[in-house]
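Peer 1: Quick one: sequence and predicted model below, then my questions.
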Amino acid sequence: MILADLAATHALGARLAAVAQPGDVIALSGPLGAGKTSIARGLLAALGLESEAPSPSFAIIQPYDVPETRFPVLHVDLYRIEDPSEAAELGLDEARADSLLLIEWPERLGANAWPDALHLTLDVAGDGTRSLTAQVPAAWRARWPLT
């Protein structure tokens, strides 16, 4: 799928918000500036967030709770995680019980983290458009908004 501009990236996030639910993991991969946070912002806005979501790069975890969003969401940026063991302290698996996890840089935890996650990978083309590749697990097939 090609995302032509920022509006298309936000729209994809909004489409994901319509089908995402607590307990889900959406893993966002791609180089710096590819649009991972833009997808998250579109999703969070569609879930009711009225202000622009900050990038969680420095905080690592940015939580959103009811009534700020329709249900709890943790926006997580693992860019600064150097070893998967560091992530255990974050308590993400426990938080997943009642929250949607939006994970940027999931590859920092290794290929076996969250096998049931929706994995979205963004690449930037020379003309500035983004191409999106999705790995859609069984838990998402009936809900995946782009089929």
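Peer 2: Received, thanks. Numbering: from 1, shown residues only.

Peer 1: contacts, neighbours, all on C-alpha from now
Peer 2: Will do.

Peer 1: Helices of this protein, start to end?
Peer 2: For the chain, helices defined by DSSP state H occupy the ranges 6-17, 36-46, 84-87, 92-95, 138-141.

Peer 1: try it against this one:
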Amino acid sequence: MMIKRTLADERQTIELGSQLATALHAPLVIYLQGDLGMGKTTFTRGLVQALGHQGAVKSPTYALVESYEFNAMRVFHFDLYRLQDPEELEFMGIRDYFTDDCVCLVEWPERGFGLLPPADLDVELRENSDGGRDVMITARTSAGETCLKKVVS
């Protein structure tokens, strides 16, 4: 199952993240794909704030991971852009993050190839000819499909 949307601006990117937040359940792995500046962190901001986070949501480019605690789940936002070798993830205890009470959003997942679990949802953001973004959210598992069905309905 897949949904496609065109996003005209940052506000619509945040709104789409918020919509997905209403359908989330743990455990879930979400890959965020797209070039630099395509809105992966903006999408994450909408999602995390819709879950109730009051503070800033920043890209974890240097820290590699930002964590957010909620009543029903924990959310981890990874940015692997600066990762030099997937083995670095072993040193940070990557497997400890992917547990039954967690939703993990991973930017640049290809940099962690071989050490990351497969995605339940794949979110791909691309620039379109109008200067906005086209987004495709693809369910890769039954858990991802359950989530997407809630967004579509």
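Peer 2: Here it is on my side, so go on. Predicted model, so just to flag it, every value in this text is computed and none were measured.

Peer 1: Export the helices of structure 1 to TSV and append columns for distance to Leu74 of structure 1 and mean neighbour count.
Peer 2: Formatted as TSV, the helices of structure 1 follow (distance: least, Cα to Cα, whole Å; neighbours: other Cα atoms under 10 Å):
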stretch	distance to Leu74 of structure 1	mean neighbour count
helix 6-17	13	20
helix 36-46	10	24
helix 84-87	14	13
helix 92-95	8	14
helix 138-141	19	13
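
Peer 1: Nearest to Ile60 of structure 1, out of those?
Peer 2: Across those, Ile60 of structure 1 has its closest neighbour in helix 84-87 (10.1 Å, Cα to Cα).

Peer 1: Quick one: average offset of that closest one versus structure 2, please.
Peer 2: Mean deviation of helix 84-87 of structure 1 from its aligned counterpart in structure 2 after superposition (mean Cα distance after the TM-score superposition for structure 1): 1.6 Å.

Peer 1: so that helix matches what in structure 2?
Peer 2: Using TM-score structural alignment, helix 84-87 of structure 1 lines up with residues 86-89 of structure 2.

Peer 1: burial measure for the aligned partner of Tyr68 of structure 2 in structure 1, as a count.
Peer 2: The alignment partner of Tyr68 of structure 2 in structure 1, by TM-score structural alignment, is Tyr64. The local packing of Tyr64 of structure 1 (other Cα atoms under 10 Å) involves 19 other residues.

Peer 1: Tyr64 of structure 1: what's it in contact with?
Peer 2: Taking Cα atoms under 8 Å, 6 or more residues apart in numbering, we find Tyr64 of structure 1 in contact with 72-75.

Peer 1: which one among the residues you listed gets closest to Ala17 of structure 1?
Peer 2: Val73 (10.7 Å).

Peer 1: and the gap between the residue nearest to that closest one when sequence neighbours are not counted and Glu94 of structure 1?
Peer 2: Sequence neighbours aside, Leu100 is the residue nearest to Val73 of structure 1 in space, at 4.7 Å (criterion: Cα to Cα, 6 or more residues apart in numbering). Noted for Leu100 of structure 1: a distance of 11 Å to Glu94 of structure 1, by Cα to Cα, to the nearest Å.

Peer 1: and if you look at Ala53 of structure 1?
Peer 2: Distance from Ala53 of structure 1 to Glu94 of structure 1, counting by Cα to Cα: 23 Å.

Peer 1: Ok, Pro31 of structure 1 next?
Peer 2: Here Pro31 of structure 1 is placed at a distance of 28 Å from Glu94 of structure 1 (Cα to Cα).

Peer 1: okay, which residue is most central for structure 2?
Peer 2: For structure 2, the residue lying nearest the average C-alpha position, counting by Cα atoms, centre = their mean, turns out to be Leu105 (3.3 Å).

Peer 1: check contacts around that one.
Peer 2: So Leu105 of structure 2 contacts 29-32, 44, 75-78 (Cα under 8 Å, 6+ apart).

Peer 1: what about the aligned partner of Trp114 of structure 1 in structure 2, neighbour count?
Peer 2: Under the alignment (TM-score structural alignment), Trp114 of structure 1 maps onto Pro117 of structure 2. Residues near Pro117 of structure 2, counting by other Cα under 10 Å, number 12.

Peer 1: who's in contact with Pro117 of structure 2?
Peer 2: By Cα under 8 Å, 6+ apart, the neighbours of Pro117 of structure 2 are 29, 98.
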